[in-house]
Every structure is written in structure tokens, then in C-alpha cells.
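Asker: Predicted model, plus sequence, below.
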Amino acid sequence: MKIISWNVNGIRAGGRKGLLAKLESLNADVICFQETKATEEQVAEVLFGSGYHVEAYAAEKKGYSGTAIISKVAPLSVVRGMAVDEHDNEGRLITADFGDCYVVTAYVPNSKGGLTRLPQRQRWDRDLTAYLQRLDAVKPVVFNGDLNVAHQPIDLANPKSNYNKTPGYSQAEIDGLSHMLQAGFIDSWRHQHPEDVCYSWWSMRSGARERNIGWRLDYQLVSHRLMDQVASTAILTDMHGSDHCPVELVLKA
């Protein structure tokens, strides 16, 4: 089972940049999208003809946030949000039940310049961890998404100049992901590549991608008991079309 996660930074723009052909080349069983910036109907329209079953979740604010899970086989059930009113108006979380495991995708809130949204972000991290623990008590979880945090210094090009100054690399955000991992989940790519330097997001300014001045913001976390079934993980840096690249996880049959 191949699972891809990709912040597409606008799925309609992606559609105009050849998204369907890219999906065909990825040949994944399940693809999780973040930052679709589209209504559920618009997501379905962009992906029409892809051969995938589409489940999307839009923000109340048009053209903002949004997530989707598409799959070759329809999930048994789908839940949108985490049943916490504060978090469930921006289309940030979808859970799909595929029988043997839950596949969850999230577009985690950015703490914004000056870390002005950090208190909300901390509440999100706390509530999301509790939600994932509830799922994990039922069956294993594969949690995919743009988590908007670089967890370790190795996960961004300039850790010293960004620490506690730039959203995505404050100690509070780092701690939020650490607590999630301590709650029973494994950062699958880092587990398999403990010393590799590889990024999944680059600023669209100043030629950052060409110079590889990036951050690893996109993760695929798995329940502890699922890690033995992870055959491979990858960050697909050669795949363009967004300021993020896709990340990939393959589970053994």
C-alpha cells in the first residue's frame, strides 16, 4: 500500500500544472492533499477522470486551507474534523478507515509571523494528539500531513537564525510534535533515515529551492505497531508543482 502526502498549495492551480499526469506517475493507492484552497466540489472537478475516489474537506473561508484524501478503493468510512469546534471550520483534518488502519491527513495551522497564532496552535497540537490516541486505541494509524514544524535542527537549513523567531521552529511547536511521538507514533522517514538531510518545503522567494534552503515540514507518522510493516519512505524532491514536494510511505502487503 503506497501512501503519498502532498501540500499542493492550491489544487486548482495544480490541475492547470498537470496534476493528473503527476498522480498517474506516482501510482499511489492513497494520496493525502493539504492546502487544497478549494470547495469540495472544486476538488472533485479537478480530480475528475483520475480514477480515484475523492473525499475532500473545505474551509468555511473560500480559497483557504482545505484537505482531501483520494484512494483507488473507497474507504469504509470518513470523518471530517476532530469534533472540536475551534479547529473544525478550516477544513484541516480528514480520517479515512481502510479496514486494517486509519489514514489521517492534516494541514496543521501556521503560528504566523511573530508567533501570533501560537496559543491556538498549541491547543490544536494537544487536541490532535488526543484524537490520534483515540484512533490508535481502535486500530493502527498512518498520520500524514504538513505539520508546519521542523522537529530537529537537521530538519531545516538555518536552525540557529530561525529558532524561537520563525513560525515552525519555536520550542512550543517542537514540543508539540515531540509529545505526539511520545504518545505512540513514529516519524517513519526519520526512523529510516536518521542522519539524512532532506527538505520538503522551500520558500518561493530568493531561489530557495534551487539552493536547497528548505525545511522538512511534511511527515508520515505511524503507530508503533505499524512500523514493522513500513517497507520504505521517501521525500520526492524532484516532483514540482508546489512549494512543497510529496512524501511517500509504502506498507508491506
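Answerer: Nice, I can see it.
Asker: going forward, measure contacts and count neighbours with C-alpha atoms only.
Answerer: Fine.
Asker: residues touching the spatially most central residue of the chain, list them.
Answerer: Nearest to the mean C-alpha position of the chain, by CA atoms, centre = their mean, lies residue 145 at 0.9 Å. Shown in contact with residue 145 (CA atoms under 8 Å, 6 or more residues apart in numbering): 5-7, 32-34, 105-108, 218-220.
Asker: again, only using 10 Å
Answerer: Residues in contact with residue 145 (CA atoms under 10 Å, 6 or more residues apart in numbering) are 4-7, 32-35, 67, 92-93, 104-108, 217-221, 246-247.
Asker: Figure out the helix or strand that it lives in.
Answerer: Using DSSP states H and E, residue 145 sits in strand 141-146.
Asker: Is it correct that residue 111 is in contact with residue 123?
Answerer: No. Applying CA atoms under 10 Å as the test, residue 111 and residue 123 come out as separate, 11.5 Å apart.
Asker: Between these two, point out the one with more neighbours.
Answerer: Neighbour count, other CA atoms under 10 Å: between residue 111 and residue 123, residue 111 has more, with 22 against 14.
Asker: What's the biggest helix in the chain, counting residues?
Answerer: Looking across the chain with DSSP state H, the single longest helix is helix 118-136.
Asker: Put this next to the first one:
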Amino acid sequence: MTFNLNNPSRERAERQLRYLARRPESVLVLTETASSAGCDLLERRFTAAGYSVTFPRPEQRGERGAMIVSRLETRPLETGVTYLPHRAVGVTVDSDEGPVDVIGLYVPSRDATEVKTERKRNFLQECRHRLLDGEGDAMRLVLGDFNVLEPGHVPRYRFFSPFEYEFYNWFGAAGYEDAFRHLHPEELDYSWVGRTGDGYRYDHAHVSGRLADRLTACSYVHEPRTMPDRLTDHSALAVGLAITATQPLQVSDPHHEPEPVPALF
């Protein structure tokens, strides 16, 4: 499952932790992370509970990235992305059919300024040139908050540029399938909704060709965004695959891990 944390405060991170600990997914791609008290809490508590946590911290103040939290044993996976590498995080897990690569992306957002536009353009170009493809026998998922839309998105928004649609199209050319579209060719659903009520399908999951036939589910989970005391401004995206993990970890409930008591002396 990919879940945009929206760089939580410590209090909101506690609530997110309670929610995420109850989710059935084995691997969580958490986006919009930062070097902050809230993300520190999530990393610390998941690690203390026995989860595998991969969190390359953004070094620049105000910068955002991604974290992968897993109930399965993981190995580091080099994504090859060297520009804003904390926004492209990879791990490998083992299954009964071989290794499965999981790559989490948090693509920069932009406005109309040249600086932010070039920053996003450069990151997307780096991903297209560096990320592993989905051809052949590879079992690979790339998921996260891409901050781009599919070219046929309904409604159509004029302010997206060709380079953003090109990034979405790259996945098809590289042997990937849009997991949501593979199972729901005509459905309109959104992971972020603006103040005017307009919806955007920003959060995506793309699977390599070999995994497309093993897709059992791919759907948006709106509860974190729509609940009265909402956890984040994005809906999550959950993906189900008909494969069996072979290296599960013994984990406890991270929400009930006690916080260390500060020493008085």
C-alpha cells in the first residue's frame, strides 16, 4: 500500500501509526516524509516492533522523501536515481516465485515557477533513465505519489505539461502495467481532491508484466482522507498480488511499543 503521510506532526503520526498497524498489507510505501518529529516516531516505533524500515532521510531542510516499512525481510535495492535519491527508495522481498522488487517514489510537486518546474522535470527524467524496467521475468512494483496524471484523466486539467504525461507513458513503454487501470479500465476514482471538489489520481502503482497476471486487487482507500479526524490529505492505494512471501518477520504492534522514559540523572 502507498500512503502519503503529509509530513505529520508527532500527534498525527501517532494516529497514523495506529491506523497503519491495523492494515493487512505486508509492505507500506510511505510518501511525503521528512526529517521531522512525526517521521522519526514512525521510523523508531516500526523498527522497535520488528519491522524492516528503509528511510533515507532528506538532508535539506524542508525537503521530502519516501519510507518503506515491511513485515517481510527486505534487502536494499539500488534504484539508480541520483537526483533527489531520497525520493526513490527500493527494497527486495522474497516470494515463492522469486525476488520481488518494490520501489517507492515521491515525485516533487510544482507550481508555475521555473525553478520548481525544472526540479520536477529533472527528477522525472532521472527516473525514466535510471529505474529498472518491467520487461521479461522481472517481478517489480513501482508505487507512490507521482504527482502526475494519466493522459486520459477525467477531468482534463490544462496546467499539466507534456513532460508529466511522458513520465506516465514511460511505464507502459518499459513493460509495466498501471495496476488500477488493469483491473478497472473505465473507473473514475481519485486520491486527492481540491477545495473546489475536483479530483486528481496522483497516487499510482505500476507492476511489471509478469506481476500483472497475479494482480488480485488494486483500489483506493479513502478512509484516511475522509474520516472526521482525517489522517492525511491523500487517499491510500492498496495492491493485492497472488504470490506468497517466504521471509515474514516476527513483529509486534508498533502502536503499543512503549516510548523510552527520559533519565533524570
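Answerer: Structure's in. What do you need? These figures come from a predicted structure and were not determined experimentally.
Asker: TM-score, when you put one on top of the other?
Answerer: Overlay of the two chains. TM-score (TM-score structural alignment, normalised by the length of structure 1): 0.81; 232 aligned residues with a CA RMSD of 2.5 Å.
Asker: Could you identify the buried members of the contacts of residue 145 of structure 1?
Answerer: With burial judged by 16 or more other CA atoms under 10 Å, the buried subset of the contacts of residue 145 of structure 1 is 4-7, 32-35, 67, 92-93, 104-108, 217-221, 246-247.
Asker: residue ranges of the helices in the stretch 51-200 of structure 1, please?
Answerer: Secondary structure of the stretch 51-200 of structure 1 (DSSP state H, counting those that start in this stretch): helices located at 118-136, 159-162, 171-182, 188-192.
Asker: mind checking how far the second one is from the chain centre?
Answerer: Computed by CA atoms, centre = their mean, to the nearest Å, the separation of helix 159-162 of structure 1 from the middle of its chain amounts to 23 Å.
Asker: Now do the same for residue 193 of structure 2: its match in structure 1.
Answerer: Matched by TM-score structural alignment, residue 193 of structure 2 corresponds to residue 202 in structure 1.
Asker: Identify the residues contacting that match.
Answerer: 156-157, 208-217, 242-245.
Asker: Pick out the most distant pair among those.
Answerer: 157 and 242 (19.0 Å; CA to CA).
Asker: In strands, which of the contacts of residue 145 of structure 1 fall?
Answerer: Judged by DSSP state E, those include 4-7, 32-34, 67, 93, 104-107, 218-221, 247 as members of strands.
Asker: wait, doesn't residue 83 of structure 1 sit right on residue 130?
Answerer: No. In this structure, residue 83 of structure 1 is not within contact of residue 130 by CA under 10 Å, at 11.6 Å.
Asker: Pull the number of nearby residues for residue 137 of structure 2.
Answerer: Residue 137 of structure 2 has 11 nearby residues by other CA under 10 Å.
Asker: Tell me how many other residues surround the residue lying closest to it once chain neighbours are set aside.
Answerer: In this structure, residue 137 of structure 2 finds its nearest non-sequential neighbour in residue 210, 6.1 Å apart by CA to CA, 6 or more residues apart in numbering. Using other CA under 10 Å, residue 210 of structure 2 has 18 neighbouring residues.
Asker: From residue 184 of structure 2, how far off is residue 210 of structure 2?
Answerer: Distance, residue 210 of structure 2 to residue 184 of structure 2, using CA to CA, to the nearest Å: 18 Å.
Asker: Same question for residue 215 of structure 2.
Answerer: Residue 215 of structure 2 is 12 Å from residue 184 of structure 2, by CA to CA.
Asker: Between these two, point out the one with more neighbours.
Answerer: residue 215 (18 against 14).
Asker: Quick one: map the more buried one onto structure 1.
Answerer: In structure 1, residue 215 of structure 2 lands on residue 230 (TM-score structural alignment).
Asker: Without its sequence neighbours, what residue ends up closest to its match?
Answerer: residue 251 (4.5 Å).
Asker: so who does the counterpart of the one you found in structure 2 touch?
Answerer: Per TM-score structural alignment, the equivalent position to residue 251 of structure 1 in structure 2 is residue 241. By CA under 10 Å, 6+ apart, residue 241 of structure 2 lies in contact with 211, 212, 213, 214, 215, 216, 217, 218.
Asker: related to what we said a few turns ago, and the match of residue 215 of structure 2, what does it touch?
Answerer: Contacts of residue 230 of structure 1 by CA under 10 Å, 6+ apart are 1, 2, 188, 189, 192, 222, 249, 250, 251, 252, 253.
Asker: how close does it get to residue 94 of structure 1?
Answerer: Distance from residue 230 of structure 1 to residue 94 of structure 1, by CA to CA: 22 Å.
Asker: again with residue 177 of structure 1
Answerer: Taking CA to CA, one finds residue 177 of structure 1 at 19 Å from residue 94 of structure 1.
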